[in-house]
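Asks: quick one: sequence and predicted model below, then my questions.
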Amino acid sequence: MASPIGVAIVGASGYAARELIQILLKHPGVKITTATSRQDEAPRLDALHPSLAKRIDLTCETFDADRIAEKAAFAFLALPHTASMAVVPALRERNVKVIDLSADYRLTDPQVYEDWYGHAHTDVAGLGSAVYGLPELFRDRIPTAGLIANPGCYTSTSILALAPLVAENLIERTGVVIDAKSGVSGAGRSPKLTTHFPECNESFSAYSVGRHRHTPEIDQILTTVAAGQGEAVEVIFTPHLVPMDRGIFATIYAVPRQAAVEHDLLDLYRSFYADSPFVRVVNHLPATKDSAYTNYCDLTVRVVRGRIVVLACLDNLIKGASGVAVQNLNLMLGCPEETALI
């Protein structure tokens, strides 16, 4: 049996990093050889995440591209937005393949990135070469990529829910309404007033209405799916915070170009995702508990008063972050896509 391939976790303190480590510990083809933390002290991984006690014996280091390149062929970046672009060039220069969980490489236009993230992109070359890491749509491009822009939770849910309709030109390109809800872990591990327990518990609220940063990403990828059909896709995306630990649920409303038949739409979705092991097209109305702690996205479609309503949910930390990152790794390694994920 071949020796496991070394992988690095750059930015190991967050929730997505913890989930990623737990998945990779089950992966027969890789070994976590190094992890970094931006904390002044060098904490052990099991100190950052007590659930890892007796499962991994590794102390975090400060970021050093040379040391990572010595120990790892792949690096997962679980860093805040704008931080990844500062380290990706050094890793790529050393032939380390990168799977970036931040949003730094998801938008193809550096001006759009600056407009929505308030920061000039400092690695435009990397931005141009990155492959969007949603296997269900870009499976053919991922295996040979050196830099993967791993999608986020809201974007994965919304794009997977709409891709079949957009690809088949069945809906109007504008006026698509995405009403999405996220558990509190989607806001990250760093304390914030809005996610402080007394503030968010027993409360339900919208945020970033009309200005959420995932909006141009959803537009961009769905417009790519609709390539050659003319008009760009524009969505109205409204996120909400729900007082639960994890999960994303989206209810999406679209105007059909012609009369829609529910069972035909369900057949379309099943055909579109026939080769996608982690998309489940269901007849029932899905719920976040169905997909929690899994790498599955659950989808269904209804026709209501002449409108198409798509309902979709997934686990924001797994299919919405670390799980799809391992899907991408599996494709890059040439091993079964489901490895360590089922």
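Replies: Yes, it's here.
Asks: drop to CA atoms for contacts and neighbour counts, all remaining ones
Replies: Noted.
Asks: mind giving me the packing neighbours of the biggest helix by length in the chain?
Replies: Secondary structure assigned by DSSP state H gives helix 153-167 as the longest helix of the chain. With contacts defined as 3 or more C-alpha pairs under 8 Å, 6 or more residues apart in numbering; DSSP states H and E, helix 153-167 has these neighbours: strand 176-182, helix 214-225, strand 248-254, helix 262-272, strand 307-314.
Asks: okay, one more to line up with it:
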Amino acid sequence: MKHVAIIGGTGYGAIELVRILHMHKHLQITKIISQSQQGEYLASIYPHLIEFVDTPMEELDINQLKAEIDVVFFATPAGVSKALIPQFRGTNVQCIDLSGDLRLSNSQDYEKWYGGEAAPEETLKEAIYGLPEINKEEIKNARIISNPGCYPTSALLGLIPALQQHIIQPTRIIIDGKTGVSGAGRTPSSMTHFSETNDNLKPYKIGKHQHIPEIEQYLSESVNNKIAVTFTTHLIPMTRGLLCTAYGQLTSDITIDEVIEIYQSHYKSHPFVRIRKKDSYPTTKDVYGSNFCDIGLFVDERTNQLIIMSAIDNLVKGAAGQAIQNVNLMNGWDETHALHTIPMYP
């Protein structure tokens, strides 16, 4: 049994970690770290955890974590983990960062899109991007994992097969993303206020979303060719769920049956990607509460475009579930352990 600490224990990502880890036979939550709520019990904030979490939250003590903990999840806002993870250098502690601090390999890109100083260069070089469908072998030998963002998880899984198999052109790719309110975190704001969100559809961060360079970096790496995308995000009035619809110009005549076969072959060894049959398209409800990514495909012969729809639960495959999938791979456990659950419906 490995001992787990969660740093940033009161956010939605952390609470989803708690839920999934409760089902994990190899991992035990030993410490929940919260600087602002130390001494409080998590169940006093989230009553649904009564009888499941019975230890008070603690203040951060790096030396104690080094001595007592095997796996640390950083469920923290951007700007926190980049200062903490380097302090575990030289140890065997496995670090999984759910923030964006280690996702961009170029320090200048981080400073531009996140508005702060990047992590130390040696930490960026050691961190492995934790999208198992593209980096499974590297993840198995990693000590530091940079967990992908929710939008990039959906967009990359949808687009990479089409680009690698030269089904679509690497230029003029458009991604339309929509997410539930939990993607904005637990801290209230005017944007997520009920009166502002309910019965409303709101575009946000147009042209400046921090997931743009992440999507572009890993699409470019997947085909060894620099790729730029048009990416527009929208907030929709639901709690959780995310769907990206991507549009790419076809390189040649191809049938929908051929495209589906290519995608099925590409993901045949990846248990959490499900390719829909012809004329079947994913919805967020289809993956609610699960670690699945469902992908639907359509060849528009009239406009010569491939339309790719990829749905995930932003808190599971887009955050906590993927983090645990990575830990499973890092430790040689069944990749699906504690994660292969039926989505909740309705």
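Replies: That came through fine. Predicted, not measured: the structure shown is a model, and the values here were computed from it.
Asks: coming back round to it: the longest helix of structure 1 vs structure 2, average distance?
Replies: With mean C-alpha distance after the TM-score superposition for structure 1, helix 153-167 of structure 1 departs from structure 2 by a mean of 0.5 Å once superposed.
Asks: so where is that helix in structure 2?
Replies: On structure 2, the counterpart of helix 153-167 of structure 1 by TM-score structural alignment is residues 150-164.
Asks: need the contact partners of that stretch.
Replies: 131, 133, 168-170, 175, 177, 211, 214-215, 218-219, 222-223, 242-244, 246, 262-263, 266, 293, 295, 308-312, 314-315, 317-319 (C-alpha atoms under 8 Å, 6 or more residues apart in numbering).
Asks: before we move on, the earlier item: quick one: closest of the helices and strands packed on helix 153-167 of structure 1 to residue 63 of structure 1.
Replies: Comparing these against residue 63 of structure 1 with C-alpha to C-alpha, the closest turns out to be helix 214-225 (27.9 Å).
Asks: which other helices and strands contact the closest one?
Replies: Against helix 214-225 of structure 1 (3+ C-alpha pairs under 8 Å, 6+ apart) you get helix 153-167, strand 235-241.
Asks: just put these in CSV and tack on distance to residue 340 of structure 1 and mean neighbour count.
Replies: Below are these laid out as CSV (distance: least, C-alpha to C-alpha, whole Å; neighbours: other C-alpha atoms under 10 Å):
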stretch, distance to residue 340 of structure 1, mean neighbour count
helix 153-167, 20, 23
strand 235-241, 30, 21
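Asks: which residue of structure 2 lies farthest from its centroid?
Replies: residue 302 (34.0 Å; C-alpha atoms, centre = their mean).
Asks: so that residue lies in a strand, does it not?
Replies: No. Applying DSSP: H, G, I helix; E, B strand; the rest coil, one finds residue 302 of structure 2 to be coil, outside a strand.
Asks: buried ones in stretch 287-302 of structure 2?
Replies: Neighbour counts over stretch 287-302 of structure 2 (16 or more other C-alpha atoms under 10 Å) mark 287-299 as buried.
Asks: before we move on, back to that, reformat the helices and strands packed on helix 214-225 of structure 1 as CSV; add distance to residue 287 of structure 1.
Replies: Listed next are these as CSV, based on distance: least, C-alpha to C-alpha, whole Å:
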stretch, distance to residue 287 of structure 1
helix 153-167, 13
strand 235-241, 16
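Asks: residue 281 of structure 1: which of those is closest?
Replies: So among these, helix 153-167 is nearest, using C-alpha to C-alpha, at 10.0 Å.
Asks: count of neighbours near residue 334 of structure 2?
Replies: 11 (other C-alpha atoms under 10 Å).
Asks: okay but it is in contact with residue 328, surely?
Replies: Yes. Contact status for residue 334 of structure 2 versus residue 328: in contact at 6.2 Å, counting by C-alpha atoms under 8 Å.
Asks: is it true that residue 335 of structure 1 lies in a strand?
Replies: No. Going by three-state DSSP, the assignment for residue 335 of structure 1 is coil, not a strand.
Asks: just give the number of residues close to it.
Replies: Other residues lying near residue 335 of structure 1 total 12 when counted by other C-alpha under 10 Å.
Asks: counterpart of it over in structure 2?
Replies: Aligned partner of residue 335 of structure 1 by TM-score structural alignment: residue 333.
Asks: any figure for the gap between that match and residue 228 of structure 2?
Replies: Counting by C-alpha to C-alpha, to the nearest Å, the separation of residue 333 of structure 2 from residue 228 of structure 2 is 36 Å.
Asks: swap in residue 26 of structure 2?
Replies: Applying C-alpha to C-alpha to residue 26 of structure 2 and residue 228 of structure 2 gives a distance of 41 Å.
Asks: between those two, who's got more neighbours?
Replies: With neighbours defined as other C-alpha under 10 Å, residue 26 of structure 2 and residue 228 compare such that residue 228 has more, 18 against 14.
Asks: contacts only, for that one.
Replies: Residues near residue 228 of structure 2 by C-alpha under 8 Å, 6+ apart: 171-173, 216.
Asks: equivalent analysis for residue 78 of structure 2, please.
Replies: Here residue 78 of structure 2 is in contact with 99-101, 114 (criterion: C-alpha under 8 Å, 6+ apart).
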